[in-house]
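> 3D, please:
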Amino acid sequence: MMTTTTRLLPELTRIDDLAPRQDELAGWRRHIHQHPELAFAEHGTADFVAGKLQAFGYEVTRGIGQTGLVAQLRVGQGSKRLGLRADMDALPIHEETGLPYASRVPGCMHACGHDGHTAMLLGAAQHLAATRRFSGTLNLIFQPAEERGFDSGAKAMVADGLFERFPCDMVFAMHNHPGAPQGHFLMRPGAFLAAGDRVFITITGVGGHAARPHLAVDPLVAAAATVMALQTVVSRNVDPNESAVVTVGRLRSGDALNVIPAEAEIGVSVRSFSAAVRALLRERITALVHATAEGYGARAEIRYIEGYPVLENDASATALAAKVAGELVGTDRVEPQFQRMMGSEDFAYMLQACPGALVRIGNGPSEGGRGLHNPRYDFHDGNLPVGAAFWSRLTERFLA
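Take a look at the predicted model:
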């Protein structure tokens, strides 16, 4: 959709400028989709991306945060510096889409749309290098290992001197959003995505014969009680005006039906939006796990890993992103005050080091297994020219 503002500013990129190249962008995206790579193993993907960027005329630096790379383009005498980030890694999921371009790697697929994120930024890179309607320094950041959960790619790139080597006045990222209409933009200033922690619990008892439970200490019973006790952490400890989630995603113990196992394992995902709530959750989970295990005569060991921090969008960066999105698709297709979400994103590490914003772009319906991290998920190729045009116009606006 073209708005009046778009027509009055023909020097800025429009979706129509990228639409004729949708098939080319889809070809890039589908190539990446067919060859997915897990965290810190994105060697082929990085080779493909670097080859394209060098052909476009960018100066490419490899090996930042292991398999990450930055492509830089300087135009004119402008002193401002902009960073745009896309993630490259896939997930350990076996694809079930049946598409002709489905993953060729068993047990690995792009089930979160990082193939689309990378292709959108590549499309913008090609367009911006050809048109050069900006003045300043553009840093395109292609990041590994967003899906790792902790010790991830964004953290590694920042620790590797990303913003010292490639200074940015602002940095932006985009993620697709199944369930929102395709091509709509969603964003929010301030806290947008939650902090995400992981808890690994081992409960140790005394193994024995299933017919003689009195001679054993059953860790499975203690683990089951622990799972139920954990359901009270949020409901009975966290202020109802705050937001938090404690989800048990793993419970493993034993193999044979006539054996009481010696150990049980529990895996927990913990989400929160404030430092105080995050600390409270850790304190209560730790105390509750130990007390419950001891109550059954067992012993608990806890490995509590703090993962991604809260993703905080800068207000001025979010306002700029909303303005650019509104010019492209119409303000009726932009939600500048979208709800907070309990998901986590390691782009939060970059936002701790540099002001900026994460925006989300609607990927269409999520029913029928088309949600994120689902074996039937697929990125909507109609978003490729929309996302590429957004990145291009944002660059032209910021580096005017």
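
> C-alpha only now, for contacts and for neighbours.
Fine.

> So which residues of the stretch 51-200 of the chain form helices?
Assigned helices in the stretch 51-200 of the chain, in chain order: 114-131, 153-159, 162-165 (criterion: DSSP state H, counting those that start in this stretch).

> how about these, which one is nearest A194?
Nearest to A194 among those is helix 153-159; the distance by CA to CA comes to 16.0 Å.

> Show residues contacting the closest one.
39-40, 64-66, 68, 143-146, 346-347, 349-350, 353 (CA atoms under 8 Å, 6 or more residues apart in numbering).

> Among those residues, which one has the most neighbours?
For the contacts of helix 153-159, the largest neighbour count, defined by other CA atoms under 10 Å, is 33 neighbours, found at P144.

> May I see the buried residues of stretch 198-215?
Along stretch 198-215, these residues count as buried under the neighbour rule (16 or more other CA atoms under 10 Å): 198-199, 201-208, 210.

> oh, I was asking about stretch 271-286
By neighbour count with 16+ other CA under 10 Å, stretch 271-286 contains the buried residues 271-274, 277-278, 280-282, 285-286.

> Of all residues in this protein, which one is nearest the centre?
The centroid of the chain falls nearest to E345 when counting by CA atoms, centre = their mean (4.1 Å).

> Are we agreed that that residue is in a strand?
No - inclusion of E345 in a strand is not indicated when DSSP: H, G, I helix; E, B strand; the rest coil is applied; the result is coil.

> So which of the buried residues of stretch 198-215 belong to helices?
For these, membership in helices holds for none, with DSSP state H as the criterion.

> which of these are the two that sit furthest away from each other?
Longest distance between any two of the buried residues of stretch 198-215 is 32.1 Å, between R198 and A210; criterion CA to CA.

> picking up where we left off before, looking at the buried residues of stretch 198-215, spot the one nearest K52.
Proximity to K52 was ranked across the buried residues of stretch 198-215 by CA to CA; first place goes to R198, at 36.9 Å.

> how about this one, so we can line them up?
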Amino acid sequence: MPVVNRIADYADEMKTWRRHLHQIPELALDLPKTAAFVAERLREFGVDELHEGIATSGMVAIINGQGNDAGDGPTIGLRADMDALPIPEETGVDYVSGHAGNMHACGHDGHTTMLLGAAKYLAETRNFKGRVALIFQPAEEAIGGARIMVEEGIMERFNIGEVYALHNAPGLPVGAFATTPGPLMAAVDTFHINIQGVGGHGAMPHETRDPVMAACGMAQAIQTIVSRNHYALDDLVVSVTQIHTGTVDNVIPDTAYINGTVRTFDPRVQEMVMRRMKEIVAGQAASYGVEAELDYEVGYPATINDASKTGFAASVAGEVAGPENVEAEAGREMGAEDFSYMLQARPGAYLFLGQGDSAGLHHPKYDFNDEIAPIGASFFARLVERAQPAVNASNDG
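The predicted model follows:
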């Protein structure tokens, strides 16, 4: 089953929505222009309920299916993230960001557009039973808007039984889908190490307690956690990504700062990393005669797909894109995603949708491929119709 014919008719309109959203990128929870635009479209489509102000600027729109006056049948949640990134844009497109220093470098403008396309179709056709809850979420890139929406009770409030989401994938062929049952993306933690030494003249190091050497020692020792402290077949990444210290060539500074990221799937591996990092920081500080403080921030948990829901979602993707264009056992990766919080609360699946050759995610030259918006919208729409088929349902789009 290809792209839904009716949604294909929206292609130019969806492109207009997406490019408007691209020009108004907003960050974290504070998305007033984005949220207002989405809410205006949803009201135009005639959704049955629109609940705004969730997680500050998030919203949930409800569309009732056939015979659903009293909430008959289950509620399926479909989620799109809306926030942008603090990256200056270098695409050169004529719809470039109008908010200097911010851009949609991860395609959330496209994700929002795909869910809006599905919303318009589902509100118009109602070719399903039960209900669909359209979740428009802020702050995926920071803070964890999905966590906040879950904590504010959207799953219980709207009786959501299962949840699904899509993310565009540069490098994957246009319109192809990829996912995997079980663990799909890693948990992400961040560590900060502040080192306090005693600075002095670079020509008289014996009078100092050098934080630069301590930072180098800590960074090297931290990297041995992967190579010497864990089983090689357990996925783990520990990366030191920043070391900041000093200002001039002939002065040993007083302080140094180390920052980095940890990616895991297994909580036991995560606990081991936390333990070893504390031991390394304390031990290295003692050996170099400095003081050091570790701040270890536990971030988004691993994104874990429900096996049966993933199989179902992959079959729907196959109807839209053709089975030959769906990789249902694609394996896992070390990126992270706050949709993990929604998958902890309810079973569901997260899938990648190929957007072809383009700049990578979070790159200043990235731009969402408008060609895939009707494909993603069709996936969302067909998923609802397949999961909750109406009596005498038509599938010709």
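
> check contacts around the alignment partner in the second structure of the residue nearest to the centre of the first structure.
By TM-score structural alignment, E345 of the first structure lines up with E337 in the second structure. By CA under 8 Å, 6+ apart, the contact list for E337 of the second structure reads 140, 185, 300, 302-303.

> wait, which of the buried residues of stretch 198-215 of the first structure is closest to V49 of the first structure?
For V49 of the first structure, the closest of these turns out to be R198, at 31.8 Å, with distances computed as CA to CA.

> can I get the contacts of E337 of the second structure in CSV with distance to G101 of the second structure?
Shown next, in CSV, are those (distance: CA to CA, whole Å):
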residue, distance to G101 of the second structure
E140, 18
M185, 28
Y300, 25
A302, 30
T303, 30
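
> Among those, which one has the most neighbours?
Each of these was scored for neighbours by other CA under 10 Å, and A302 scores highest at 28 neighbours.

> Excluding residues flanking it in the chain, which one is nearest the equivalent of it over in the first structure?
Taking TM-score structural alignment as the alignment basis, one finds that A302 of the second structure is matched in the first structure by V310. The spatial neighbour of V310 of the first structure that comes closest, neighbours along the chain excluded (CA to CA, 6 or more residues apart in numbering), is A195 at 4.2 Å.

> Was I right to think the one you found contacts L311?
Yes - at 7.2 Å, A195 of the first structure counts as touching L311 under the criterion of CA atoms under 8 Å.

> so what sits against both of these two?
With CA under 8 Å, 6+ apart as the test, A195 of the first structure and L311 both reach S344.

> What about Y164 of the second structure, how many residues nearby?
Other residues near Y164 of the second structure number 25, with proximity taken as other CA under 10 Å.

> Just tell me what it corresponds to in the first structure.
Counting by TM-score structural alignment, Y164 of the second structure corresponds to F172 in the first structure.

> Name all residues that make contact with its match.
F172 of the first structure makes contacts with 83-85, 356-359, as judged by CA under 8 Å, 6+ apart.

> Please apply the same query to V273 of the second structure.
For V273 of the second structure, the residues meeting the contact criterion (CA under 8 Å, 6+ apart) are I225.

> Now which residue in the first structure aligns to it?
Under the alignment (TM-score structural alignment), V273 of the second structure maps onto L281.

> ok, and its match, which helix or strand is that part of?
helix 275-295 (DSSP states H and E).

> picking up where we left off before, show me which pair in the buried residues of stretch 271-286 of the first structure is furthest apart.
Using CA to CA for every pair in these, the one that comes out farthest apart is F273 and T286, at 19.2 Å.

> right, and the helices of the stretch 51-200 of the first structure - which one's nearest R7 of the first structure?
Of those, the one closest to R7 of the first structure (CA to CA) turns out to be helix 114-131, at 18.0 Å.

> Show me what counts as buried in the closest one.
Counting neighbours by 16+ other CA under 10 Å, the buried set in helix 114-131 of the first structure is 114-129.

> on that earlier part again, of the contacts of F172 of the first structure, just say which sits nearest to K323 of the first structure.
For K323 of the first structure, the nearest member of the contacts of F172 of the first structure is V359. The distance, counting by CA to CA, is 12.2 Å.

> So the alignment partner in the second structure of that closest one versus P253 of the second structure, what's the distance?
The alignment partner of V359 of the first structure in the second structure, by TM-score structural alignment, is L351. Between L351 of the second structure and P253 of the second structure the distance, using CA to CA, to the nearest Å, works out to 48 Å.

> P88 of the second structure now?
Between P88 of the second structure and P253 of the second structure the distance is 32 Å, computed by CA to CA.

> cool, and P205 of the second structure?
If you measure P205 of the second structure against P253 of the second structure using CA to CA, the figure is 11 Å.

> same question, A232 of the second structure
38 Å.

> and if you look at N259 of the second structure?
Plainly put, N259 of the second structure is 18 Å away from P253 of the second structure if you go by CA to CA.

> Between the two, which has more neighbouring residues?
The residue with more neighbours, out of N259 of the second structure and P253, is P253; 22 against 19, by other CA under 10 Å.

> Need the counterpart of that one in the first structure.
If you follow P253 of the second structure across to the first structure using TM-score structural alignment, you land on P261.

> Could you find the counterpart of R236 of the first structure in the second structure?
Per TM-score structural alignment, the equivalent position to R236 of the first structure in the second structure is R228.

> scratch that, V199 of the first structure
V199 of the first structure maps onto F191 of the second structure when the alignment is built from TM-score structural alignment.

> who are the neighbours in contact with the closest residue in space to that match that isn't next to it in sequence?
Nearest residue to F191 of the second structure in three dimensions, chain neighbours excluded: Y296, at 4.4 Å (CA to CA, 6+ apart). Counting by CA under 8 Å, 6+ apart, Y296 of the second structure makes contact with 189-192, 274.

> quick check, nearest of the buried residues of stretch 198-215 of the first structure to R397 of the first structure?
Taking CA to CA as the measure, R198 is the one of those closest to R397 of the first structure, at 39.4 Å.

> Give me the distance between that closest one and L372 of the first structure.
Between R198 of the first structure and L372 of the first structure the distance is 19 Å, computed by CA to CA.

> Also G249 of the first structure?
From G249 of the first structure across to L372 of the first structure, the span is 17 Å (CA to CA).

> More neighbours: the two, which one.
The residue with more neighbours, out of G249 of the first structure and L372, is L372; 19 against 10, by other CA under 10 Å.
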